[in-house]
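In: Give me the fold of what follows.
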Amino acid sequence: MYVFAVILIAISIIAYSRQGVLGIFLSNLAGFLFGKFAVVVLGVFVLLSVLILINKKKQFISRRTIVAIILLLFALFLYSALDSITVETGKEILDAFLENTPKYFEEEITVPTYGGLIGAVLLSISTILVAKTGTYVVLVALVIIAALLLISLDSFKQAKESLKKFFTLPEKLMNMGVDEDQNEYEYYEDDYYDDHLEEPVIQQKYAGALDYETPSESSGKSIFMTLDPEPIAQKDNEVINNVEIISDTTVVETSSSITESSVYRLPGINLLDPIGGRTRSSVNQTSAREKSTKLLEILSNFGIEAELIATHIGPSVTKFEIKPDSNVKVNKILSIQDNIKMELAARDIRIEAPIPGKNAVGIEIPNVESTPVKMKEIITKIPNDKKNKPLMLVLGKDLLGRPVFCQLDKMPHILIAGATGSGKSVCMNSIITTLLLRTTPDEVKLLLIDPKKVEFTQYANIPHLIGPVISDSNQASNALKVIVSIMEERYEIFSATQVRNIQTYNEKVQQYPEDQTLKHMPYIVVIIDELADLMAVAGKEVELSIQRITQLARAAGIHLIVATQRPSTDVITGIIKANIPSRIAFAVSSGIDSRTILDHTGAERLLGYGDMLYLPIGEPSAIRLQGVYVTDEEVVRIAEYCSSQRKPMYDDAFIRLEGVEGNEGTAVITAIEDPLFQEVKDYVIDVQKASTSLLQRRFGIGYNRAARMIDLLEDMGVIGPVQGSKPRDVYIKKEDNE
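Out: Here you go, the predicted model:
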């Protein structure tokens, strides 16, 4: 293709120059074929050849454009050939042109070329079919068809939108700074893609609106969902569970009336490590057959007759389902657990007697080889009807190899516990990574509390943060009080708007976009990495805040994920445990710790490295899973991608945590005590206008702080109330203030 383009350019240049014998011949040939528009045709050849050379794509120009160019050239040839008509019959026109063929190849051409051979042929055919008058009609039709092919309907739409924006721009410039109460959301779009982010911008509580389906409150389905009965890793290019991955990056467009930055691109799954082609281990299958036979022999030696009814090979554990005789006590099987472990030479075993809903006992034995569960494999298997749920989290695979998910707004809070090295931190990273991969900063806000100071450092600049990552235990206690304050404020808004929860409230926001008093509420997920440290510093205050959040915050869209590596009763108190019904237990050191988390033993038998027991709300017993494994490199790639999209915009209440006092969840210091208040008051009187966004821009403060000042100015009679789309009145004039 490239060679052809170079040859065509060379022929066109030689023909245009008319230098030498070859140049004269090629020029005469072009004139013979294309007539007096031969130069135009040679120019088109050169242009197309250059485009072929500079474009890597095979099809850089559409077929309709090629057809349009050909039709336009035919129209030119036909128009030029019309000058040669001396008779009415087409055959004589072609014969007259061909009689002068030798003269067209002389060094000096003495006869007119008109439309060339192509034009003569077209004119001959046209005059035979529709005569001379019809030829003019054909000529006009060719031009119109070519124009329609070149100018598509989309071009008309784009031109219309451009004109509309052009005529509305002066109006926007006139209104700028007047109706600023309607635009309380301030972003800096040009800064989102800076390689080096500046200091975070302080943000209001509620930002952005997205249209997503409200979770069904009346759904009777279980919290966990299982799919795909085969525990086999899929290759990258396979369609997993009939879920077609259209593209690696999803573009989310938000309403222009809510935020100036209209596009946020979700991280693509290409940022995750590839799955690889490893399938079910043949070593595990061979070992499972041997262990099943030996297991029945061991039971028989202890006088327990049983039959094997099923074998499930999971990622790290194989579960044998056995059905003992009806005269065998279940406790007898439990009593020989250590004997079975010794006879099978296993690291540890776990007996589930009986399996809930089955007439069988489950004996779980570690595999010879463990298969890691990759995030890329699981996140692509989220069911289509659950993809629009922003709080759908990825947990891992069960013993049948089926992916397991949890919907956080149905949980509605999670308690995670496990000893050091059990996989607790990886689980926390997988939860945060899932939220970053599936949600925008306008959908979900995160508050990360990291007393260990090293677990959440990679998330310091992600735009989903509602406040900076908190590592001081005293500030963490105050941050929980602010969350309580936000929860109470949301309930006041729900009461005023006559809705019951965040889902119906956001639906109402979508239904009435013209109502400026309704602002979209994002979900807030509070993640505490080490509860034990907080309880040691401010136990009563933390316990009270957690109690209030877990009891009341579900309808307000606030959810709590608490993790600890010391699951003792002084850390996981009865109040905390009673209000967090969903638990995840990793490997712990004793059965007492397991009972503290799950209310029964079993976690002390786990293997570590992501092996967990998951007890969702409403389930009678825990489910054993192999947790998703997310590498540090994957976490860094996803966090950096999100950070490059936007800067974190913090809520002002989380910047001034030292001002939070008392146990009632009071927010920051009052506006009247704010050192900026007098300056703000003087500024409003001086410029004779007031709005929350104006104060944010002028003084560089957050939405909450600016809103409190506006409310206080209204209470003091300095400014008037909100008047819909009209600006607030300023009652005190500049002269009176002086």
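
In: From now on I want contacts and neighbour counts done on CA atoms only, so please keep to that.
Out: Noted.

In: Just the buried positions in the longest helix seen in the chain, please.
Out: Looking only at the chain and at elements set by DSSP state H, the helix with the highest residue count is helix 116-150. Taking 16 or more other C-alpha atoms under 10 Å as the basis for neighbour counts, the residues of helix 116-150 that come out buried are 116-127, 131-132, 135-136, 138-139, 142-143, 146-147, 149-150.

In: I'd like the distance from the helix or strand harbouring residue 488 to the chain centre, please.
Out: In this structure, residue 488 sits in helix 473-497 according to DSSP states H and E. Its chain's average C-alpha position is 27 Å from that of helix 473-497, according to C-alpha atoms, centre = their mean, to the nearest Å.

In: I have a second one here; can you model it like the first so I can compare?
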Amino acid sequence: MSGLWAKLMARKKIIKAFRSADLHLTYKMSDGNERLILPKIRNVTITDASTSITFTLPNGLDPKLLKKNFYVFEQYFGQNVELDGEVKRFTLTVNKGSLPKELNYNYVKLEPELEGLEMPIVCGKDCAGKWMIYDAITEPNCLISGEPGAGKSTQLRSILATLIQHKTPDQLHIYLGDLKMSEFFLFKDVEHVKSVCVYPEDMARMLAHIHRELKRRGELLNKHRVTHITKLPKAEPFILLAIDEIVMIMDDKQMKKQIVQITSLGRALGIYCILSLQRPSHDILDTKIRGLLTVRMGFRTTDASNSKIIGTPGSERISKTTPGRFLVKRDELTELQAPYLTEEDAEELLDKYKSDSWTDMFTKEVAKCSQSDSEVLTEEDVFYDATK
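Out: You can find the predicted model right below:
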């Protein structure tokens, strides 16, 4: 197919999509007939990897209709489509490639993609072969959910392994909750990791410690009259709290309250959270918590109800034959393939970060937390208002 003919066919197809999705304005003519004002196609670019169609909406057409009717573009062009733009000008990209069935984790190849990111959270590759990696500095809290075998565990493993290789033990402190006793044992003895809690009483001490750290760091911001820990005269390490199967502690009102406060106040204080679970429910993930977990990764779920609770509708349709396939919800919903990191490979790459003198901060011998640990923090406790 010649380049000119391919462009004409792309134009014809997107005009059909506009009509099917009712993406137009309608004006009545003086003769009683109706005239449709469709989006104006500005440019069509075709490469070996993709076809991009840039168009502008007529004044008065709600741009929200594009996202609402995005499925129409998928029906006409297939599922490997992306839509970028805002208000008036948009580009629809039709990728000719497809998601890889498996994506092996390789930090050497991944490292150049991390440049300029303080706390890179590796998601995966899209159908165009591009990595999606975001910075926890700006998107501090993440929820990961999916059935056993869907890829949730290896996703957690690759995220943590990447951060450990990217940051020094002085720059990053990691606190892990593993009440199933099956996910985070690989990270014991790693210098960055301060604790791997497997019992609820240890988890309570760990959360109380991070809760105290919230207050201490908030007081530092107040004292120095700054809005983020990166602006303090003396550097503070970033803190990552990762808890697998969060459902096992959400019945504890005190721990639930502390998790809500950590996720709601931690951003400016350099404290970030990754929470994961297999089967979400409204009882476990109420609207308050879900509203704070702005990034959602939905691996294969049991049904549509679970996927909607996570915030990744459609993840129930992911095939069992494609482990590591998931939907990520940030500004929009995107299908990705997660990097695959085996236990054996993770153990090998983590070995050089381990210390023979490593001890867990929250063993059972640690004294019980004082009553002051359970006090409730407010934004006034944490942030300084320079206008006062």
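
In: With both chains overlaid, what TM-score comes out?
Out: The TM-score (TM-score structural alignment, normalised by the length of structure 2) is 0.70; 325 aligned residues with a C-alpha RMSD of 3.9 Å.

In: The helix holding residue 488 of structure 1 against structure 2, how far on average?
Out: Comparison of helix 473-497 of structure 1 with structure 2 after fitting gives an average deviation of 2.1 Å (mean C-alpha distance after the TM-score superposition for structure 1).

In: If you compare the directions of whatever helix or strand comes next after that helix and helix 473-497, what angle comes out?
Out: Proceeding N to C from helix 473-497 of structure 1, the next assigned helix or strand is helix 502-511, under DSSP H and E. Helix 502-511 of structure 1 runs at 60 degrees relative to helix 473-497, counting by axes from the mean of the first three to the mean of the last three C-alpha atoms, to 10 degrees.

In: in the helix holding residue 488 of structure 1, what counts as buried?
Out: The neighbour-count criterion (16+ other C-alpha under 10 Å) identifies 473-488, 490-491, 494 as the buried residues of helix 473-497 of structure 1.

In: Likewise for stretch 339-347 of structure 2?
Out: Of the residues in stretch 339-347 of structure 2, those buried by neighbour count under the rule 16+ other C-alpha under 10 Å are 339, 340, 341, 346.

In: That one spans what distance, first to last residue?
Out: The distance separating the two terminal residues of stretch 339-347 of structure 2, taken as C-alpha to C-alpha, to the nearest Å, comes to 16 Å.

In: Can you tell me what sits against it?
Out: Outside stretch 339-347 of structure 2, the residues within contact range by C-alpha atoms under 8 Å, 6 or more residues apart in numbering are 102-105, 123-125, 154-155, 157-158, 161, 186, 324.

In: what do you get if the cut-off is 6 Å, keeping everything else the same?
Out: With contacts defined as C-alpha atoms under 6 Å, 6 or more residues apart in numbering, stretch 339-347 of structure 2 is touched by 103, 104, 105, 124, 154.

In: and for that stretch, what span of structure 1 is it aligned with?
Out: Residues 628-636 of structure 1 are where stretch 339-347 of structure 2 aligns, taking TM-score structural alignment as the criterion.

In: Same check on stretch 155-164 of structure 2?
Out: So stretch 155-164 of structure 2 sits over residues 427-436 in structure 1, by TM-score structural alignment.

In: compared with structure 2, how much does that stretch deviate?
Out: If you overlay the two and look at stretch 427-436 of structure 1, the average distance to its match in structure 2 is 0.8 Å (mean C-alpha distance after the TM-score superposition for structure 1).

In: do stretch 541-548 of structure 1 as well
Out: With structure 2 overlaid, stretch 541-548 of structure 1 shows a mean distance of 1.5 Å (mean C-alpha distance after the TM-score superposition for structure 1).

In: which residues in the stretch 201-350 of structure 2 form helices?
Out: All helices of the stretch 201-350 of structure 2, identified by DSSP state H, counting those that start in this stretch, fall at 253-265, 287-292, 304-310, 343-350.

In: Please convert those to CSV, extending it with distance to residue 134 of structure 2.
Out: Rendered in CSV, the data for the helices of the stretch 201-350 of structure 2 read as follows (distance: least, C-alpha to C-alpha, whole Å):
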stretch, distance to residue 134 of structure 2
helix 253-265, 17
helix 287-292, 17
helix 304-310, 19
helix 343-350, 22
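
In: For residue 109 of structure 2, find the nearest of the ones you listed.
Out: When those are compared for distance to residue 109 of structure 2 using C-alpha to C-alpha, the nearest one is helix 343-350, at 14.4 Å.
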